[in-house]
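Participant: no sequence for this one, just the structure:
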């Protein structure tokens, strides 16, 4: 797959090099938008084209959860896309729904080929991939909130990289023959208006100044995801450094709420070699956290 040159919003271009056909391949296809495109239904042939030959796309007009569908038949290289997801799941089984046509919701099944000890790095690799794909596709500045929230900034300059535009849920499941694979669920707020956002801390690509087609966003993220996961086995230090460089949590006072009701407060000092957040000298894994919040002075 060949990604087109990144273009500033409005518009996102993605160029492919295979001939157009009803089976989903397309020659010199450029997906470019100059008017709000996100309310148009997703097209299977376009999704297959932008995904490229390494992925098999299954499009559902409406689905409760793409992660649940992918986990039910976890074949590596499969991407389950929902045009409208009605019961998406986030971390700690938090449920959410997006207004039809305003978000990109999908789950990719990956065979990372990693030892068990390195699996905690997969959510970080996915976060780097989503941030990189969005940045290349839309031109917006992106950052990361540990462990795997993707942030973008306000085009008016108020609070750089402070709005959540995408979230990631990674689950480990077994194939029919017992091999472990990763189901990486990704949700991107593409064209939500302020009234449609689920929480005040969320935003959308449209509100960040990027008027972009959902299919192009899918292609950019899948390309970046393939690169990051393939390189994780041999370039983990490079991945960790890029994650640290993009992580807006580091250097700030935070409150980490734990499942037992306790909390850890202090400066977010580092991301260690296992992808854990180090706060006040304590290393905390993503699976051990309910919330990570900025700590207000005097709180």
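Facilitator: Received, thanks. A quick note: this is a predicted structure, and the numbers were derived from the prediction, not measured. Residues are numbered from 1 along each chain as shown.
Participant: okay, CA-based contacts and neighbour counts for the rest of this
Facilitator: OK.
Participant: Next, work out how far apart residue 102 and residue 184 are.
Facilitator: Distance, residue 102 to residue 184, using Cα to Cα, to the nearest Å: 20 Å.
Participant: Residue 81 too?
Facilitator: Distance, residue 81 to residue 184, by Cα to Cα: 12 Å.
Participant: Of these two, give the one with the bigger neighbour count.
Facilitator: The residue with more neighbours, out of residue 81 and residue 184, is residue 81; 30 against 24, by other Cα atoms under 10 Å.
Participant: which ones are touching that one?
Facilitator: The contact partners of residue 81, by Cα atoms under 8 Å, 6 or more residues apart in numbering, come to 57-60, 66, 104-107.
Participant: Okay, buried residues for stretch 219-228 please.
Facilitator: Neighbour counts over stretch 219-228 (16 or more other Cα atoms under 10 Å) mark 219-226, 228 as buried.
Participant: here comes the other one, which I'd like you to weigh against the first:
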């Protein structure tokens, strides 16, 4: 893990300037706020791994940001790769004082916060693919531009990692079907502005959720997630654990954050984990 800060003398790509860690600390780290520290590193394997290793010694609200991740991970242990300074790669540490059975809402909360923060700052419509992919439209095609990974850390913590493709060009995309804010015609791709917007949105939503004792309905989180979730109302295919497949219409997200699927036989099944494919829109 290589430390970095505001100067970044080694950077040469004027289209991809380094983040200004000092300015972000001044803007975000306050005695009465959620964020207690913000560290920026030049490169690391995974911000989630690094922050999780220090979870017991750090207070809630620690933020770790990397200009480049060499071993970034998405859901289902998929790789998340990007050129240096072409995206946002950061992890935050939560130690929520809410019932443990409601902790599963944290990655969905992060999705709501990230999509709303980025939409305001970048001027791009984002939607959520259940459970926590960030989608944009590129040439009328739905593409993934970001993802979220939450992991238990230490005795009482959860590390939530967020990765967003910001200025990747078409020939830099890691896989077919990926996207970026640049390709979605964002009005701003300034990463300092985008990161501040996401962290402020995350602080607001997390505060509402904790004050509601983690209740997704009382905090407004469940309704906000449903509003922004493009999976709902779609015919989907879910590849489930145990090599099982489920097809049907995604009709709701229940109180536990599970995707409720209505099958062709008229029954419903709540999916807690799985790889979701949007097959087509429901007429």
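Facilitator: Now that the structure is in, tell me what you want to look at. Since this is a predicted model, take the numbers as computed values, not measurements.
Participant: picking that back up, now that we have the contacts of residue 81 of structure 1, which of them are buried?
Facilitator: 57-60, 66, 104-107.
Participant: Which residue ranges of the stretch 151-299 of structure 1 form helices?
Facilitator: For the stretch 151-299 of structure 1, the helices defined by DSSP state H, counting those that start in this stretch cover 214-232, 236-246.
Participant: coming back round to it: mind putting the buried ones among the contacts of residue 81 of structure 1 into JSON lines with distance to residue 254 of structure 1 and secondary structure?
Facilitator: What follows is those, written out as JSON lines (distance: Cα to Cα, whole Å; DSSP: H, G, I helix; E, B strand; the rest coil):
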{"residue": "57", "distance to residue 254 of structure 1": "39", "secondary structure": "strand"}
{"residue": "58", "distance to residue 254 of structure 1": "40", "secondary structure": "strand"}
{"residue": "59", "distance to residue 254 of structure 1": "39", "secondary structure": "strand"}
{"residue": "60", "distance to residue 254 of structure 1": "39", "secondary structure": "strand"}
{"residue": "66", "distance to residue 254 of structure 1": "32", "secondary structure": "helix"}
{"residue": "104", "distance to residue 254 of structure 1": "30", "secondary structure": "strand"}
{"residue": "105", "distance to residue 254 of structure 1": "29", "secondary structure": "strand"}
{"residue": "106", "distance to residue 254 of structure 1": "30", "secondary structure": "strand"}
{"residue": "107", "distance to residue 254 of structure 1": "30", "secondary structure": "strand"}
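Participant: now, among those residues, which is nearest to residue 283 of structure 1?
Facilitator: Nearest to residue 283 of structure 1 among these: residue 107, at 29.0 Å, using Cα to Cα.
Participant: Quick check: closest non-adjacent residue to that closest one.
Facilitator: residue 185 (4.1 Å; Cα to Cα, 6 or more residues apart in numbering).
Participant: Quick check: the aligned residue for the one you found in structure 2?
Facilitator: Mapped onto structure 2 by TM-score structural alignment, residue 185 of structure 1 lines up with residue 161.
Participant: OK, contacts around its match?
Facilitator: Counting by Cα under 8 Å, 6+ apart, residue 161 of structure 2 touches 47-48, 89-92, 148-150.
Participant: Show me where the stretch 1-150 of structure 2 has its helices.
Facilitator: Taking DSSP H, counting those that start in this stretch as the test, the helices found in the stretch 1-150 of structure 2 are 21-28, 47-53, 106-122.
Participant: so which of those helices is the most packed in?
Facilitator: Compared across those, helix 106-122 shows the largest average neighbour count, a mean of 24 (mean count of other Cα atoms under 10 Å).
Participant: Which residues are in contact with the aligned residue in structure 1 for residue 84 of structure 2?
Facilitator: By TM-score structural alignment, residue 84 of structure 2 lines up with residue 100 in structure 1. By Cα under 8 Å, 6+ apart, the residues touching residue 100 of structure 1 are 39, 83-85.
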